[in-house]
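Participant: What follows is a protein structure lacking sequence information:
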């Protein structure tokens, strides 16, 4: 609930006030109009210098119990809650025990706090007034220079027993998060912890975190041994995310983490070995060339995302036997060399498949897009297929101006596939053959989208929508792709299938002369 909802509530109350009261308020407003103009906005007068307009607003607020107003205040967006505190003593009291705070450069530079104070002074003032009552604290200060002394004082004052969510993103990379931050009372209550852009050195003496369910570490200086030590004290952990933690080379996840179901590791460039003994892992996301990955029991794995070179061939060859119960599979290949093999193994439960061939200049010209049929034949339960096959320079054999003979393979009915989306669709012969195969054999297909360019198409600036620029190679290939669709695909579309062809913008995506 924001200020708009509050204003509506106040207007309903004012509608029931007698005519004499309304005239009296108008007289007071008229008498003090010039005074209010000279004094400026209530936020600039301090917590005790309220204008007469603020008094009028207080008079017009319905007479409700304070706990109801506190609840209404807690539902407002943070900026609206701070603004309301400037014009109402009731909301000022509520603001000082507001349980959720997000402090970042956008919040601190907003009009609500646009005064002649430094960022440090503003944060100091806000946290001093909220000491001991916070449930959620987000200090997203990675764009603001803050001294170590200030950080220590704020954390000591704001992170108290009862806090449930803490995000700490300071500017100082060398700031060492004090272990005293996680005191016994804090360890009993905290459920979500996100730390980044600093140093964290947990030891065995830290003690158990009895309520922690989500841990997010980004651009953090912490070793694999220190992380293992920390994880051994988080037996209730359900989600673990590691992003850009460069000091971790060997990651060990102990078997005591019985509830861990989500693991994401992204851009930890020095990581070589992952050894997880968590028995109930069901969602795993991995980006990077890891030498060894051991996940122990994988029968519970339902959702897998992999980002590495040649991952499409690896997934088709190895995953059906390793993770037979997969339902969602996302593959991002940084350069596929070997075409996808036709194999007898199956993904019996796979429903959603996304393949991104990050081609650039790395995709082998010998790679055959038509070989992706192997995934279709191996996935009898597949419902959605998303392919991104963008090439900045399309060098595969084109069906436009070349051979018009399309390969045929034995028919295989696909009874569950409903939606297909191919981004970066070109006139490459293998892609056209793949699209035709799907249209002929996917008997439950409802829609097929062929997008001849890739990525976001638009951006907004000053209330105007602008097309994003595209490379010359893509703009040169897009008309050929449209021609291939018109000549080889359109006449094969069943009447029950919606074909969507997305072309470049005729105004913005024009080939340079």
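Facilitator: Received the coordinates, thanks. The structure displayed is predicted, hence computed values, not measured ones. Numbers count the residues shown, from 1 in each chain.
Participant: okay, CA-based contacts and neighbour counts for the rest of this
Facilitator: OK.
Participant: Confirm that residue 354 sits in a strand.
Facilitator: Yes - under DSSP: H, G, I helix; E, B strand; the rest coil, residue 354 falls within a strand.
Participant: Look at it and say how many residues are nearby.
Facilitator: 19 (other Cα atoms under 10 Å).
Participant: next one: residue 178
Facilitator: Residue 178: 14 neighbours (other Cα under 10 Å).
Participant: wait, what's in contact with it?
Facilitator: residue 200 (Cα atoms under 8 Å, 6 or more residues apart in numbering).
Participant: cool, the one 5 residues further on as well?
Facilitator: Shown in contact with residue 183 (Cα under 8 Å, 6+ apart): residue 161.
Participant: any idea how far residue 108 is from residue 4?
Facilitator: Using Cα to Cα, to the nearest Å, residue 108 is found at 22 Å from residue 4.
Participant: which one of those two has more residues nearby?
Facilitator: Remark: of residue 108 and residue 4, residue 108 carries more neighbours, 19 against 11, as counted by other Cα under 10 Å.
Participant: pretty sure the more buried one is touching residue 120, no?
Facilitator: No - with contacts counted by Cα atoms under 8 Å, residue 108 stays clear of residue 120, the gap being 9.8 Å.
Participant: What strand or helix carries residue 306?
Facilitator: Per DSSP states H and E: residue 306 is located in strand 303-308.
Participant: next structured bit after that strand?
Facilitator: Following strand 303-308 toward the C-terminus (DSSP H and E): helix 311-322.
Participant: which helices and strands does that following helix pack with?
Facilitator: strand 328-333 (3 or more Cα pairs under 8 Å, 6 or more residues apart in numbering; DSSP states H and E).
Participant: The longest helix belonging to the chain: what's the following helix or strand?
Facilitator: Looking across the chain with DSSP state H, the single longest helix is helix 19-39. Following helix 19-39 in sequence order, the next helix or strand is helix 52-60 (DSSP H and E).
Participant: what is the orientation angle of that next one with helix 19-39?
Facilitator: Interaxial angle of helix 52-60 relative to helix 19-39 (axes from the mean of the first three to the mean of the last three Cα atoms, to 10 degrees): 150 degrees.
Participant: what does helix 52-60 rub up against?
Facilitator: So helix 52-60 is contacted by 10, 13, 14, 25, 29, 32, 36, 42, 87, 88, 89 (Cα under 8 Å, 6+ apart).
Participant: Next, the buried residues of that helix.
Facilitator: Going by neighbour count (16 or more other Cα atoms under 10 Å), the buried part of helix 52-60 is 52, 53, 54, 56, 58, 60.
Participant: Equivalent analysis for stretch 180-193, please.
Facilitator: 182, 184, 186, 187, 188, 189, 190, 191, 192, 193.
Participant: Next step: those restricted to helices.
Facilitator: 184, 186, 187, 188, 189.
Participant: Could I get the full set of helices for the stretch 351-500 of the chain?
Facilitator: Counting by DSSP state H, counting those that start in this stretch, one finds helices in the stretch 351-500 of the chain at the ranges 373-378, 429-441, 472-484.
Participant: Turn the ones you listed into TSV, including mean neighbour count and distance to residue 421.
Facilitator: Below are those laid out as TSV (neighbours: other Cα atoms under 10 Å; distance: least, Cα to Cα, whole Å):
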stretch	mean neighbour count	distance to residue 421
helix 373-378	19	14
helix 429-441	20	10
helix 472-484	19	15
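Participant: Included below, for side-by-side comparison, is a second structure:
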């Protein structure tokens, strides 16, 4: 019967399980074995709960200590809640406890054999080579954690079931080597680790990589399929380097501060290309992206965010010369194109016209004149606030679509031109239209 109460209470949220413990002694004993502990905000409450909990049967422990000035009992809390059989530990130590050092002694053999997900934030973690293997660890996330590259290598080398490794703002890591023993590792996220200079991976099945900052990549990269990069001249780097080191890339996401023009080699298997806002400088020649299209014969989806805080290019309305054209191409696989922050920049209009002429399988073209959410979307009562200059340029972009692009759209292509919102976006008392025009000719 006791096992039945354990099972019933394990299905309840922690707060409801605690309330139910008042009903009977059986419920009280069962609550003390609740498997999922999510504790936050008040140190006194956390202390009371953990003093009453048996520590037996905890599967998930989430400790969020933000806003708690005094966490002197943290070691004792962890001693109670972290026991053999636990599957997930998430410790968010809070900015006030950056000096807290997560005790490796806590990771006994029984815990190392059961833990599957391990996340630390705002603390120090210094594993040693003597720490035994974590045979079932699948996901490791470290954010603002004091750890060196060598210490991390020691830790993950014992974690042969690791599938996902995420590092954010870990400034003690200057170089990182991923050992070949990590046969299951398929996803690596390295964000805002600004001191990281060298990343060498020998993991044979790593296929999804995201980095911020220009990091030298070495090792096994031929199997890479998804790549996300954020650093200055990322587009130029992608054109020059990726075809040789990642020839099987299928999805590429780029963010950059400024770009220079360059031609590129072949990226044969790329199917999705995404660039985020402010990747391009205000004076960037968007028409030069034709070379990227030429180098990506398998490209199916092109997503460009060309949002600019100011219009730094010549508008198509300010240059009376003809639109540039180059020899005919055939982009046989390109089916979907979306451009956010579309403007009246002449080179951008030229790029769109080039795509319409040469993408023989194109099905949809979306030109969104503004960046950000819209009030028509769920949970957003008003549209994203933008500057007056951006609104004025969005109005010109709508005019450019109607003048130079609309008539070039084939009957088989669905054009969606997303205009400024009539309720939220007004320039000088004059509003655009809050709708996305969709038509199929």
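Facilitator: Now that the structure is in, tell me what you want to look at. Since the model is a prediction, treat every value here as computed from it, not as a measurement.
Participant: circling back: just tell me the aligned range of the strand holding residue 306 of structure 1 in structure 2.
Facilitator: The alignment of strand 303-308 of structure 1 onto structure 2 (TM-score structural alignment) covers residues 226-231.
Participant: Can you list the neighbours in contact with the matching stretch?
Facilitator: By Cα under 8 Å, 6+ apart, stretch 226-231 of structure 2 touches 207-214, 249-257.
Participant: now stretch 236-247 of structure 1
Facilitator: 210-224, 257-271.
Participant: From the opening residue of that stretch to its closing one, how far?
Facilitator: First-to-last distance for stretch 236-247 of structure 1 - Cα to Cα - comes to 25 Å.
Participant: quick one: that stretch aligns where in structure 2?
Facilitator: If you align by TM-score structural alignment, stretch 236-247 of structure 1 falls on residues 161-172 of structure 2.
Participant: go on, stretch 186-195 of structure 1?
Facilitator: With TM-score structural alignment as the criterion, stretch 186-195 of structure 1 aligns to 111-120.
Participant: Any idea how far the matching stretch is from the middle of the chain?
Facilitator: Per Cα atoms, centre = their mean, to the nearest Å, the displacement of stretch 111-120 of structure 2 from the mean C-alpha position of its chain is 23 Å.
Participant: Show me the contact partners of it.
Facilitator: The contact list for stretch 111-120 of structure 2, computed with Cα under 8 Å, 6+ apart, reads 82-93, 132-143, 145.
Participant: In strands only, show me those residues.
Facilitator: Among the contacts of stretch 111-120 of structure 2, the residues falling in strands (DSSP state E) are 88, 89, 90, 91, 92, 139, 140, 141, 142, 143, 145.
Participant: Highest neighbour count among these?
Facilitator: Neighbour counts for those peak at residue 145, which has 27 neighbours (criterion: other Cα under 10 Å).
Participant: gap between that one and residue 11 of structure 2?
Facilitator: Distance from residue 145 of structure 2 to residue 11 of structure 2, by Cα to Cα: 33 Å.
Participant: buried residues in stretch 284-291 of structure 1?
Facilitator: 284, 285, 286, 287, 288, 289, 290.
Participant: Now do the contacts for residue 206 of structure 1.
Facilitator: Contact analysis of residue 206 of structure 1 by Cα under 8 Å, 6+ apart lists 179, 182.
Participant: Distance of it relative to residue 230 of structure 1?
Facilitator: 8 Å.
Participant: In structure 2, what stretch matches the longest helix of structure 1?
Facilitator: So helix 19-39 of structure 1 sits over no part of structure 2, by TM-score structural alignment.
Participant: so how far is that helix from its chain's centroid?
Facilitator: Averaging C-alpha positions (Cα atoms, centre = their mean) puts helix 19-39 of structure 1 48 Å from its chain's average.
Participant: Ok, stretch 6-18 of structure 1 next?
Facilitator: Counting by Cα atoms, centre = their mean, stretch 6-18 of structure 1 comes out at 40 Å from the chain centroid.
Participant: right, so of the helices of the stretch 351-500 of structure 1, which gets closest to residue 499 of structure 1?
Facilitator: helix 429-441 (10.0 Å; Cα to Cα).
Participant: hmm, back to that, pick out the most distant pair among the buried residues of stretch 284-291 of structure 1.
Facilitator: Counting by Cα to Cα, the most remote pair of those is 284 and 289, 15.1 Å apart.
Participant: Give me the buried positions along the longest helix of structure 1.
Facilitator: Residues of helix 19-39 of structure 1 classed as buried by neighbour count (16+ other Cα under 10 Å): 25, 29, 36.
Participant: helices and strands around that helix, which ones?
Facilitator: Using 3+ Cα pairs under 8 Å, 6+ apart: helix 19-39 of structure 1 touches helix 52-60.
Participant: State the span of structure 2 onto which the helix it packs on is aligned.
Facilitator: The aligned range for helix 52-60 of structure 1 is empty, by TM-score structural alignment.
Participant: Ok, stretch 154-165 of structure 1 next?
Facilitator: Using TM-score structural alignment, stretch 154-165 of structure 1 pairs with 77-88 in structure 2.
Participant: gap between that stretch and the chain center?
Facilitator: On Cα atoms, centre = their mean, the centre of stretch 77-88 of structure 2 falls 30 Å from that of its chain.
Participant: again with stretch 374-384 of structure 2
Facilitator: With Cα atoms, centre = their mean, you get 22 Å for stretch 374-384 of structure 2.
Participant: do stretch 404-416 of structure 1 as well
Facilitator: With Cα atoms, centre = their mean, you get 37 Å for stretch 404-416 of structure 1.
Participant: and the end-to-end length of it?
Facilitator: 30 Å.
Participant: how about the counterpart of residue 452 of structure 1 in structure 2, what does it touch?
Facilitator: Aligning on TM-score structural alignment places residue 452 of structure 1 opposite residue 369 in structure 2. Neighbouring residues of residue 369 of structure 2 by Cα under 8 Å, 6+ apart: 340, 341, 342, 343, 394, 395, 397, 398, 417, 418, 419, 420.
Participant: Residue 102 of structure 1 too?
Facilitator: Per Cα under 8 Å, 6+ apart, neighbours of residue 102 of structure 1: 78, 137, 138, 139, 140.
Participant: And it, what's its match in structure 2?
Facilitator: So, by TM-score structural alignment, residue 102 of structure 1 is matched to residue 38.
Participant: helix/strand/coil for its match?
Facilitator: Residue 38 of structure 2 is classified as strand under three-state DSSP.
Participant: For the helix or strand in which residue 76 of structure 2 is found, give me the average deviation versus structure 1.
Facilitator: Per DSSP H and E: residue 76 of structure 2 is located in helix 74-81. Compared with structure 1 after the fit, helix 74-81 of structure 2 shows a mean deviation of 0.5 Å (mean Cα distance after the TM-score superposition for structure 1).
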